[in-house]
Structures are given as structure tokens and as C-alpha cells.
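[1] dropping the sequence and predicted coords here.
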Amino acid sequence: MAVVEIRRSSRRRRTVRAYREGDKIIVLMPAHLSPEEEQTHVDSLVERLDRRERRVRPSDDELLARASVLSDRWLDGQALPSSVRWVTNQNTRWGSCSSSDASIRLSHRLKGMPEWVVDYVLLHELAHLLEPNHSDRFWALVEPYPHTVKAKGFLEGVSWQQR
């Protein structure tokens, strides 16, 4: 269970909000709430935050299942990865693949990004299983995905911001 830090404010009148800060969950709430109201809000917000994070931070098994769906939809099921997993040692690349064992690795920095961005990076790596370079044939495999341009722009913006 994550540590929950409650920050009360007399200026806050009605709204209660929660967000993750490192390993802690911060809950912002009005100072006037009773301990019972506080606990009700904390329980509800922590559950909602966990649910949202599970949705935008899929497990390795969920990534492999998503890769299968993307391959079927955009690559006629031709790209068959042996594994797809999150890694923490990729800080300059969003993803990579090894054609020798058909494994795909996605940078942990993608966690929490919109699903269409993660799908784009996953599709990009799936296409590399079929075409190892960035040739015209490679881009012909990736570009039918409707969010390609938007996802590339999103990732470029994140990269620029992190410089």
C-alpha cells in the first residue's frame, strides 16, 4: 500500500484531488472536512487513481496481448514477438527490438503516456520485426496507423522538454 499524505487547505472549499508524487499519493482537501469524510475521500480517490494507473500502465503480459492486437490490425498478423516488456535502462530510446529472438522492449518513460502513443511505439517495434531498418518499406508498414504523425510529435515534444 502506498503512503498517503493529506494536505489540508482552508482556501480549498469543496474539491478533493489526489495525485502520485514519487512513491506517495498526495491528497488535497478542504480543512473543514471531518475525519470520516476525509477517510471516505481518501479511499475513493486512491482506488480511482490505482484503477486509472492500471489502465495507462499495462503489465508486460498486457503489452504482449496488445502487440498481438496491433499486429493483427495493422500488419496482417505477420509480426509475432516472443515477448514485450518494460525496461528501465532505455533513457534515449522509446523502444527497441531484437530480431534474433523477436523480443520487444519499451522504455519505462512511456508509462502513463496516452494509449495511442504507447501503441505507436509498440507498432513501430513490431514493424522492425518485419523490416529491420527505417526504409520506405518500414514506413509503409507504420504509416497506416492513424495516430502516427500525432504520436511522433508528442514524443518529440516530450524529448525536447526533457533536454
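    In hand now; what should we look at?

[2] CA only for contacts and neighbour counts going forward, please
    Will do.

[3] buried set for stretch 114-128?
    V117, V118, D119, Y120, V121, L122, L123, H124, E125, L126, A127, H128 (16 or more other Cα atoms under 10 Å).

[4] the fourth one reaches H147, doesn't it?
    The one in question is Y120. Yes - counting by Cα atoms under 8 Å, H147 is a contact partner of Y120 at 7.1 Å.

[5] show me what whichever helix or strand E37 is part of is packed up against.
    Element membership for E37 (DSSP states H and E) is helix 35-56. Other helices and strands packing on helix 35-56, by 3 or more Cα pairs under 8 Å, 6 or more residues apart in numbering; DSSP states H and E, are strand 17-21, strand 24-30.

[6] any idea how far the shortest one is from the middle of the chain?
    Average the C-alpha atoms of strand 17-21, do the same for its chain, and the two points are 17 Å apart (Cα atoms, centre = their mean, to the nearest Å).

[7] angle of that strand against helix 35-56?
    Relative orientation of strand 17-21 versus helix 35-56 (axes from the mean of the first three to the mean of the last three Cα atoms, to 10 degrees): 60 degrees.

[8] pasting the second one now:
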Amino acid sequence: MRSARRTRTVSAAWRDGAAVVSVPARLSAAQEDQWVLDMVERLRAGRDRGRRGRGARSDADLMERALALSARYLDGRGEPVSVRWVSNQRSRWGSATPEEGTIRLSDRLRPMPAWVQDFVLLHELAHLAEPGGHGPAFRELEGRYPRTPEAKAFLDGVSFARNHLPGDGPGDAAGRHDGDADRD
């Protein structure tokens, strides 16, 4: 939408499900087209960030995310039969049973950022794709997730706080954060 009153800035917003971009009237058609493309991309990125930031709330959300992560980072390998939240995992963030194709994530992950949940989910998916433990092939798959080091550090920090800060009570078995054991 061209605006005679708008002289220098470009703005964009969602209105009734449609992106509305306001540009100064002085812009050429080519400049307007480029601004519209850029601003719609920014709007979509912001909307997608908001969705990712909420994290998985249900088992169905977990399954949807697992399939998307498998397709994106594992070339569709390691697709699970089921993925669910569990409340009985106090010493692990997640676990996988490759023979059954099942993944369980500790409900302690629920309040954590979506990218941390995604890392744990991808870690467990890698176990389905490479059931031989934490060997080089497994680590290569796990390392495809771009925030792996950051997620591991986040989980290590949570484990440290639970184990060592006053008033937080007993920890979670020496900081275990993956499906099998303490990070090796």
C-alpha cells in the first residue's frame, strides 16, 4: 500500500490473515516490490519464531516436530512410531527404544525453549537411525542440528543448578541430559 503521508519508513503487519506493507509513495515499482518481499519474509519469520518458541505441548505436537526434524536433519531416517511426554524420567531428558521405534521425553523439558526440546528430540531420533550408541555415525547425525553445542550447554547449566544451587533440592543424576547417559 503506497502512502503519500509516509516519507521514509516502511512498515508491515498482519491484518485479517493478510500481510499489509506500507511504503512511501516516492518509491519506484521495483523498490516497492523488493520492500514487499523483504517485509513479508520478516513477518513470516517472526510468526514462525513465535510458533517455535512455544514448544511442543502435546504428544501429537511432539510427533509432528519429530517428523519435521527427521526430514530436515536426518534425511527422514529414524522416524518414530510414537513420541510422548513422560513424568517418570528423573535422571534423563529423553530415551529411545530403537527396536520399537519409540521416544519418550521427560516432562521436565516442557518449560524449556523449543530449540532445547528439539535438540533432545533430535538426539533421540538419531538413536533410532543409528542404534549402536554414541559412536561417530551417531555423533555426525546429532551434530547436524545447528544448536547442538548451545543446547548441550543449556541442559548442563540446568543440571548444574539443580545439583548445586541452594534450595533447588536433589539433582538429576549427575547432570544426565541425553537419552542414555551423561554426555561423553
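    Here it is on my side, so go on. All values derive from a computational prediction rather than experimental measurement.

[9] hmm, who's touching the helix holding E37 of the first structure?
    V16, R17, A18, Y19, I25, V27, M29, K111, G112, M113, P114, E115 (Cα atoms under 8 Å, 6 or more residues apart in numbering).

[10] distance of S11 of the second structure relative to K152 of the second structure?
    Separation of S11 of the second structure from K152 of the second structure (Cα to Cα, to the nearest Å) stands at 38 Å.

[11] can you pull out the strands in the second structure?
    Taking DSSP state E to define them, one finds strands in the second structure at 2-3, 11-15, 18-24, 82-86, 94-97, 102-106.

[12] which part of the first structure matches the third one?
    Mapped onto the first structure using TM-score structural alignment, strand 18-24 of the second structure covers no residues at all.

[13] just checking, what packs against that strand?
    Judged by 3+ Cα pairs under 8 Å, 6+ apart, strand 18-24 of the second structure is in contact with strand 2-3, strand 11-15, helix 29-54.

[14] and for the shortest one?
    When contacts are defined as 3+ Cα pairs under 8 Å, 6+ apart, strand 2-3 of the second structure sits against strand 18-24.

[15] could you give the separation of the strand it packs on from the chain centroid?
    Averaging C-alpha positions (Cα atoms, centre = their mean) puts strand 18-24 of the second structure 30 Å from its chain's average.

[16] and of the helices and strands packed on strand 18-24 of the second structure, who's closest to P80 of the second structure?
    Closest to P80 of the second structure of those, according to Cα to Cα: helix 29-54, at 20.6 Å.

[17] and that closest one, which residues are buried?
    Within helix 29-54 of the second structure, the residues that count as buried by 16+ other Cα under 10 Å are E32, W35, V36, M39, V40, L43.

[18] now the residue positioned nearest the centre of the second structure: how far from R49 of the second structure?
    Nearest to the geometric centre of the second structure sits W115, at 3.1 Å (Cα atoms, centre = their mean). Counting by Cα to Cα, the gap from W115 of the second structure to R49 of the second structure is 10 Å.

[19] check S3 of the second structure too.
    According to Cα to Cα, S3 of the second structure stands 29 Å off from R49 of the second structure.

[20] likewise for P136 of the second structure?
    32 Å.

[21] how many neighbours does the nearest residue to N89 of the first structure once chain neighbours are set aside have?
    Distances taken as Cα to Cα, 6 or more residues apart in numbering put S107 closest to N89 of the first structure, at 7.4 Å, once the chain neighbours are dropped. Counted with other Cα atoms under 10 Å, the neighbours of S107 of the first structure add up to 20.

[22] what lines up against S107 of the first structure once you look at the second structure?
    So, by TM-score structural alignment, S107 of the first structure is matched to S106.
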